[in-house]
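>>> sequence and predicted structure, then a few things I'm wondering about:
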Amino acid sequence: MTGFAQGLLDALLRDTHLIVPQLFLMAVATLMLWPGDLFFNRNEKHKWAPITLLILAVTAVLITKTADGEGFSRMFRVDGLTRGFQMLCVLAAAGTVALSVKLLDSLKQQTVEYYALILFSLAGMLFLCGASDLISVYFSIELMAISIYILVAYLRDRATSVEAGMKYFLLGAFSSGILVYGISLLYGAGGGITTNLEDLNRALALTPTTSSLLVYAGVLMVLVGMAFKVAAVPFHMWAPDAYEGAPTPITAFMATAPKAAALAAFLRVFGTGFHGVSSDWVLPLTYIAGASMILGNVAAVRQESMKRLLAYSSIAHVGYMLLGVLSGDPKAGAQAVWLYMLIYIVMNTGAFAVVIYLQAKNEGERIEDFKGLGRKHPVLAFAMMIFLLSLAGIPPLVGFFGKFYLFKLAIEQGYVTLTVIALLTSTVSAYYYLGVVKEMYFKEPEGEAAPMGAAQVFIVSLACILVLVGTAFGPWLLKWAGEIFWV
């Protein structure tokens, strides 16, 4: 065995404990794809959903058991930020799997590949949450994204699904090229020595004036590539079509889990790697955050499709969360973003569960399909109203506290104008969310109420309870987040 091979093997054996959850996910997903299809016939494929939920539960336990550390030539780090955002990704994936059962059954599209792809994508997200090198950031993003490209086009007998998957793939490949080129520029600007975030931060701070343009271009290209992954304006073009064409559980997945992982990468890359050159990216990121809030909320007002409304809404919420990335206090910013993302996952998953319920009757695609839901299914309509009002940030619901902590942090860091924009656009969001509430409670119902699946009942009930409990304990949420967020 050569010296290089022996060194690589030693590193793998020494550092493998840092990535046990990812290795477990990829091993299980591979087994599911290979002999897994032999265990259940076509009519029993829905049994893969509870198995996948069990796998996700084991993954969550493995994440909590992973000790702090850095390995693989300092390309991956496990700390509080890593574990916190990894748990958010697992939570979002579990919600997606639970939402998928009834819809895929009704479409007769249950396959083991569907659940395996979710696990592969989740593995990429877990890597991305702890990536501490620009190279590992890139490869983690690709592992995450390739599986989602396939999931978006999963309903291959539907032209809208295939078109959405192709559009997402082409724009995703283009943005990945920009990201790689930006990384290469920064590698050169730093003296061709390292792509490790901490080392790169020190190297860029010592960059000669003659190389400042190279650094600026590299930082902007990395910003563009990563902004695409969270669907921030003006790199959001793929989101509405992809959200509308994808299976609705995958729409819910895209709106939550990849965003949580990408925001963790944002916090690490810009808070650690580019901290010393913040003057190069703070102003562009400020414009991106403001534009996301404005366009996301204004465009949502004109939507007739519920999935497109939630797509533009997610763009606006990304704008709010970027306030935490802009924070000069990495710990406080990470805590505020983590808390907001946790609340958003709960609200969003609950809202999509209601949409999927309506889709069981070939409805739910349009806002007018919610007409009279308050009379046909009062409990479901109440839960949907709670989710929508909380998404709008209307006090005293828990969504208000998520925004309050982010906005307070932004004001403390001097982003007063951006905070005013956030407040005004939140008012706009209340308008279109209340439009759905109006359809549910002030329009005459059409047709009969359909029965809900057990998984949908559980998700809607649990999400509604969590929102109400969070509402009761809102003032203590940030303190709680600080206690469990080991930064």
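That came in fine, so what should we check first? Predicted model only: the values in this text are computed from it and were never measured.
>>> from here on, contacts and neighbour counts on C-alpha atoms
OK.
>>> look at residue 109 and tell me its secondary structure.
Residue 109 falls in the coil class when you classify it by DSSP: H, G, I helix; E, B strand; the rest coil.
>>> mind listing what the closest residue in space to it that isn't next to it in sequence touches?
Closest residue to residue 109 apart from its sequence neighbours, by C-alpha to C-alpha, 6 or more residues apart in numbering: residue 155 at 7.8 Å. With contact taken as C-alpha atoms under 8 Å, 6 or more residues apart in numbering, residue 155 is in contact with 109, 161, 162, 246, 247.
>>> for residue 481, give its distance to residue 85.
Computed as C-alpha to C-alpha, to the nearest Å, the residue 481 to residue 85 distance reads 12 Å.
>>> so what's the residue nearest the centre of the chain up against?
Closest to where the C-alpha atoms of the chain average out (C-alpha atoms, centre = their mean) is residue 259, at 2.3 Å. Contact analysis of residue 259 by C-alpha under 8 Å, 6+ apart lists 229, 230.
>>> then this one, side by side with the first:
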Amino acid sequence: MILAIKPTFMPALAEILVSLGALKILMVGLFKKNNTLNWCFFLAITTLVVSLLALYSQPAGLQITFNGMFVNDSYTIFTRMAILITGIVILILSRLTAVQEEINKFEYPALLLLALAGMMVMISANDLLSLFMGIELQSLSLYVLVALRRTDPKSSEAALKYFILGALSTGIFLYGCSLIYGFTGLTNFQTLESFFQNQQLTQGISIGLVVGMVLVIISLGFKIATAPFHLWAPDVYQGTPTSITMLLATAPKIAGVAIMMRILMNPFAGLINLWRPLVIVLAVLSMTVGSLTALTQSNIKRLLAYSSIGHMGFILIGVIAANQTGVNASITYSIFYLMATLLFFGGLSYLLRNGKQVETIRDLNGIGRSFPVIACLLGFAVLSMAGIPPLPGFLPKLMILMAAVSHGNYALAIFAAIYSVVAAAYYLIILKALFFDKPQQTTSREMSIYRKYDLSMNLVLASLVVALLVSLLYPMPLLNIIHRATISLMYL
């Protein structure tokens, strides 16, 4: 089948394979009666591995296809590979807990693949229309995934809130695109970039175009949960099973950051003096709301939701710099945040209290004594997210601060450093519960783990730890890869 695909479609081969894999899983789920779930997980993981190999084998250089709507370069290949690897990790980690979390349905891996396909289309979009297609494919799949546990009122409430605010952000995006198209007659990123640069040199930018640009940025702010467009995140994180929360906290954030950087650095590059103040406001509000509100949370998932809002603020600091240093810092921060988040949720997935997933910070009390290995994994993950030296999260935070300084924005760098200290406080609360607080007065049966030895899950968690440590001790290979990827973004 791969050989039958015309060369025009080769740059989108990975997206095609993922979409076909999702359709095949649906067929297997409908017609296979025995051991259906295991087959669906196997097919999903195999599809993502094959798609990853197809993406890795893509030729170097810029490829634009589908009448200029799809771009394939080193930047899109790198970020799409990160999305696919994230999907593989999530499927392996959630395979063990699917029954316990009541998401043991064949629709789960199929919808996850469709969501990943949407994210990959988003990242490779070279036109406002193809970007909208990717956003909708991702969003519609995630809406259903959040509501997959239909008998749980919290999941239904989370899905309804997510759907309403997601529909609002989609409407804002479409209205912004309609304004841009109405004033320019263009939707392609390259032609828009040329138009804006020419307008700046001749007669200036009309207010309608500025409003359209602002609406597009705001809609993308919804997707990555930057303040003040973050209201959906805490409730959705709390109301969904851990496996789906792990997905929401990782892959969509990477895809959203990647396409936001693409839009700001390419079509809106000529409007940098107009969008930079808006992004500064989003970054400052995100760090403020995320860091301060997280301090008051007792639910683990809500705390991590506000934590992710703060992290998005840090990532936007690199975007504000709008240079090679800033873009490299933002992508590096995103990758380290991705690995640490997957590690934390993977360790959290192991733990049960009274046969259910742990929910509050108090549920973690004394885990260091009962399950020291899992406690060490969770502690290593939260300290990495906090960026405490010399752990892995320190390098990307330092790079972000250096990006702000390189741009001359010393006030923003000082502000970010202060909120790094505040953010460390709520991570230390989790660390305190793990290792220093006394366990609750429970019987030994109430706190347990799924299985002491699950080879695939243990290998994934060990690989995440090794990847974080290697990236810390020998960062240059990763930094060189990111640099080569972002060059195509800056000079497309």
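In hand now; what should we look at? These numbers were taken from a predicted model, which means no experiment stands behind them.
>>> could you get me the TM-score between them?
Superposed pair, TM-score by TM-score structural alignment, normalised by the length of the first structure: 0.92. Supporting alignment: 472 aligned residues with a C-alpha RMSD of 1.9 Å.
>>> on that earlier part again, in the contacts of residue 155 of the first structure, which residue is surrounded by the most others?
Most neighbours among those, by other C-alpha atoms under 10 Å: residue 246, with 28 neighbours.
>>> which position in the second structure pairs with that residue?
Using TM-score structural alignment, the equivalent of residue 246 of the first structure in the second structure is residue 240.
>>> let me see the contact set for its match.
146, 147, 149, 154, 155, 158.
>>> and if we set it to 7 Å?
Residues in contact with residue 240 of the second structure, defined by C-alpha atoms under 7 Å, 6 or more residues apart in numbering, are 146, 155.
>>> repeat that for residue 221 of the second structure.
Applying C-alpha under 7 Å, 6+ apart to residue 221 of the second structure gives the contacts residue 229.
>>> secondary structure class of it, three-state.
Applying three-state DSSP: residue 221 of the second structure is helix.
>>> now it: how far from residue 259 of the second structure?
Residue 221 of the second structure is 11 Å from residue 259 of the second structure, by C-alpha to C-alpha.
>>> go on, residue 451 of the second structure?
Distance from residue 451 of the second structure to residue 259 of the second structure, by C-alpha to C-alpha: 39 Å.
>>> which one's more surrounded, the two?
Ranked by neighbour count (other C-alpha under 10 Å), residue 451 of the second structure and residue 259 place residue 259 first, with 23 against 9.
>>> now the contacts of residue 155 of the first structure as CSV including secondary structure and distance to residue 327 of the first structure?
What follows is those, written out as CSV (DSSP: H, G, I helix; E, B strand; the rest coil; distance: C-alpha to C-alpha, whole Å):
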residue, secondary structure, distance to residue 327 of the first structure
109, coil, 44
161, helix, 38
162, helix, 39
246, coil, 34
247, coil, 35
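>>> can you put the residues you listed in CSV and add distance to residue 383 of the first structure?
CSV is the format used below for those (distance: C-alpha to C-alpha, whole Å):
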residue, distance to residue 383 of the first structure
109, 28
161, 29
162, 32
246, 24
247, 22
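>>> could you look up the SS state of the residue nearest to residue 109 of the first structure?
Secondary structure, three-state DSSP: residue 155 of the first structure is coil.
>>> kindly report the same for residue 121 of the first structure.
Relying on three-state DSSP, one would call residue 121 of the first structure helix.
>>> return the residue of the second structure aligned against it.
Residue 121 of the first structure maps onto residue 115 in the second structure, by TM-score structural alignment.
>>> which residue, other than its chain neighbours, is closest to its match?
Of all residues not flanking residue 115 of the second structure in the chain, residue 138 sits nearest, at 4.2 Å (C-alpha to C-alpha, 6+ apart).
>>> and the one you found, what's its match in the first structure?
Match for residue 138 of the second structure (TM-score structural alignment): residue 144.
>>> can you count the residues close to that match?
Residue 144 of the first structure: 27 neighbours (other C-alpha under 10 Å).
>>> mean per-residue distance, the host helix or strand of it versus the second structure.
Using DSSP states H and E, residue 144 of the first structure maps to helix 134-152. Taken over the aligned residues, the distance from helix 134-152 of the first structure to the second structure averages 0.8 Å (mean C-alpha distance after the TM-score superposition for the first structure).
>>> cool, stretch 379-387 of the first structure as well?
Averaged out, stretch 379-387 of the first structure is 1.1 Å away (mean C-alpha distance after the TM-score superposition for the first structure).
>>> gap between the nearest residue to residue 484 of the second structure once chain neighbours are set aside and residue 488 of the second structure?
The spatially closest residue to residue 484 of the second structure, leaving aside those adjacent along the chain, is residue 74, at 7.1 Å (C-alpha to C-alpha, 6+ apart). With distances taken as C-alpha to C-alpha, residue 74 of the second structure is found 6 Å from residue 488 of the second structure.
>>> what ranges does the second structure have for its strands?
For the second structure, the strands defined by DSSP state E occupy 63-65, 70-72, 351-353, 356-357, 447-449.
>>> let me know which of these is tucked in deepest.
When the strands of the second structure are scored by mean count of other C-alpha atoms under 10 Å, the highest mean neighbour count falls to strand 70-72 (a mean of 22).
>>> so what touches that strand?
So strand 70-72 of the second structure is contacted by 11, 62, 63, 64, 65, 124, 125, 126 (C-alpha under 7 Å, 6+ apart).
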